[in-house]
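**Student:** Need coordinates for the following:
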Amino acid sequence: MKEKKERVYFENIQYHIIRILEASRVSVKICVAWITWDVYAPVLKKLAARGVEVKIIYNDDNKNMQSEILGEVDGVALFPISARNYGSLMHNKFCVVDDALLITGSFNWSRTAQSHFENIVILENHYELIKKFNHEFDDLLHYFESYKYKIKIICGSADDGSNHLCRSHAYHIGVLGGSSGIDESSTVSVWKICNSYKHAQKLSATDEIFINSTLLGVGDDYEHYETTYDIEVMREDYLSERRKVEKIRQYFERRHNIRIHAVGFVGIVNEGAYLKGYEYPESALQMIWTDMYYRKIIPSEIYEWDSDDIEDLIKEVNESSYS
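**Tutor:** Got it, this is the predicted structure:
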């Protein structure tokens, strides 16, 4: 296994980034908010000309208008990202080179950043960390594709008693019920949840066996402590994790005929205090996976006190788990 190496720079950062890019052999994945294109484009053109695959994610705004100088270059793919929320940015600053080296830090690849107090950290052969950045990069590519279609789901609830249906945005959450018995029987349901008022409507429910272990892949993970976690293991580990997510998506589309935006389960959020007898149990719908397009929309936890509908959802899921 190659030795892990770390470096940090506070000055001449642009010089060090270009040197690293020039040494790349297979692939360069750049995910940086703003780029000085007339500085980096010549370097990236040379990389593409010698067969290095170059992908660039950046914030879609006027500061990156010069990106067009790479628009027709074979081997270079551009992905301008517009955030869903007004005023939000694609504000990452990282680059993965040959799946073996990571550049990250405060430094934007812009002309003005040269005059700021900035930093970059360079990590070599930190494969478990690089895998996480590869996931973020590919999740943003998925976001880029999803943004083109801008599918909007409307809540449509009349639960507030008014004459008008709720016009808030909504999303679909697959809920994995608790399993029991030798066949791990459980109920899986899909709910449409309102972003603003947390109205909740059950769209589908099925009784399943062995579904939690099948979807979540219990026992499929690599035994990292028994094998060397090198670049090849990292790549296979990464692909395994991507396949797991795709399996979850396909299950809900096939079995429930619904495209989901997150998957969660009902859990106790104050488990420590509850087990010690200090508090009554407080439950929430806790996400284990969220589609990148909805990651800044769907909270990681939706609490039973958020609305009467959520309280009913949690009660129903718990009752199905213990029935």
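**Student:** from here on, contacts and neighbour counts on C-alpha atoms
**Tutor:** Fine.
**Student:** Neighbours of the closest residue to Ala113 other than its chain neighbours, how many?
**Tutor:** Of all residues not flanking Ala113 in the chain, Phe107 sits nearest, at 6.4 Å (C-alpha to C-alpha, 6 or more residues apart in numbering). Residues lying near Phe107 (other C-alpha atoms under 10 Å) number 24.
**Student:** how about this one, so we can line them up?
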Amino acid sequence: MRLSPRILSSVGAIAITCFVSAAAYYYKSRTREVNEVMVFCKLQYNAYNYFDKLVSFIEAAKHTVHVCMPGIHNPAIQGRLVKLIKEKDIKIRIIIDKSGYNESTDFFVRELIEAGAEIKFKANEPIFTMQHKFCLVDDRILMTGTLNWGNDRSCDHWNYVYITSKHQLVDPVKKEFYQMWEVSTDVQSTIHEQSTQILYDSDVETIEILNPEEVMDISAADNPTLVETEPASELQVMEA
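**Tutor:** You can find the predicted model right below:
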């Protein structure tokens, strides 16, 4: 069966139209502007659904995730960041408050570092000075607001998160992050210093503990003036 040139040209035109439409849709979906607000509230029925949606933006990262938070000890956030590093080889950098690394957060911080995350804090500043709460995904999407990701009970409080891809809003925050990163101290070096100090403190000479009588004997031998003399009897005092 032979097709006429008119039919062939029509089929070709339809095919080209479909291809162009698909390409335009794909490009539009990639460059689609994100501009959304999530409100978290302890009275909200779907608070945890919102939290999962928030984390989905992080899991969509292609190259980098930059976080600036007072601390990271939320198991859900921390676990997914570790997963991103191990499964997608995403470069993760985190700046926390000086108080963000302590005994209660040691496990979360060490696990992130062991997975490959870089974590810093400003060592020359007092604690509780970090008020930034934002995350940059691929330096293209900004998530910021009152929600503290470091708190594992974040959904029990009143919070909001603003998510945007507007470069007018993303660029200043991105600049702030890189400036802070340059002047902050690596937490890993602090952990190493603490481990070294513990080993140094534990490497002390063994001291032999003597009973009190032996101690008195040794002290008296070293210093004769410390030898205690017996008190004079009453007869000796009268004769004197």
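**Student:** which ones are touching the residue nearest to Ala113 of structure 1?
**Tutor:** Counting by C-alpha atoms under 8 Å, 6 or more residues apart in numbering, Phe107 of structure 1 touches 13, 93, 113, 118-120.
**Student:** Distance check, the aligned residue in structure 2 for it against Val161 of structure 2.
**Tutor:** In structure 2, Phe107 of structure 1 lines up with Leu147, judged by TM-score structural alignment. Per C-alpha to C-alpha, to the nearest Å, Leu147 of structure 2 is found 6 Å from Val161 of structure 2.
**Student:** what do you get for Gly79 of structure 2?
**Tutor:** 20 Å.
**Student:** now Met238 of structure 2
**Tutor:** Using C-alpha to C-alpha, Met238 of structure 2 is found at 96 Å from Val161 of structure 2.
**Student:** neighbour-wise, which of the two wins?
**Tutor:** Counted by other C-alpha under 10 Å, Met238 of structure 2 and Val161 do not tie: Val161 has more neighbours, with 22 against 7.
**Student:** In structure 1, which residue range corresponds to the strand or helix carrying the more buried one?
**Tutor:** Element membership for Val161 of structure 2, per DSSP states H and E: strand 159-164. Using TM-score structural alignment, strand 159-164 of structure 2 lines up with residues 118-123 of structure 1.
**Student:** Please list all residues in contact with Glu11 of structure 1.
**Tutor:** 118-119.
**Student:** where does it land in three-state SS?
**Tutor:** coil (DSSP: H, G, I helix; E, B strand; the rest coil).
**Student:** and the gap between it and Phe252 of structure 1?
**Tutor:** 50 Å.
**Student:** go on, Phe117 of structure 1?
**Tutor:** 48 Å.
**Student:** The two: who's more crowded?
**Tutor:** More crowded of Phe117 of structure 1 and Phe252, by other C-alpha under 10 Å: Phe252, with 19 against 10.
**Student:** The more buried one falls within a helix, correct?
**Tutor:** Yes - according to three-state DSSP, Phe252 of structure 1 belongs to a helix.
**Student:** for the stretch 51-200 of structure 1, what spans make up the strands?
**Tutor:** 53-59, 76-81, 93-97, 101-105, 120-124, 170-176, 186-194, 200-208 (DSSP state E, counting those that start in this stretch).
**Student:** Can you point out the buried residues in stretch 232-250 of structure 1?
**Tutor:** For stretch 232-250 of structure 1, a neighbour-count test (16 or more other C-alpha atoms under 10 Å) marks 233-235, 237-238, 240-241, 244-245, 247-250 as buried.
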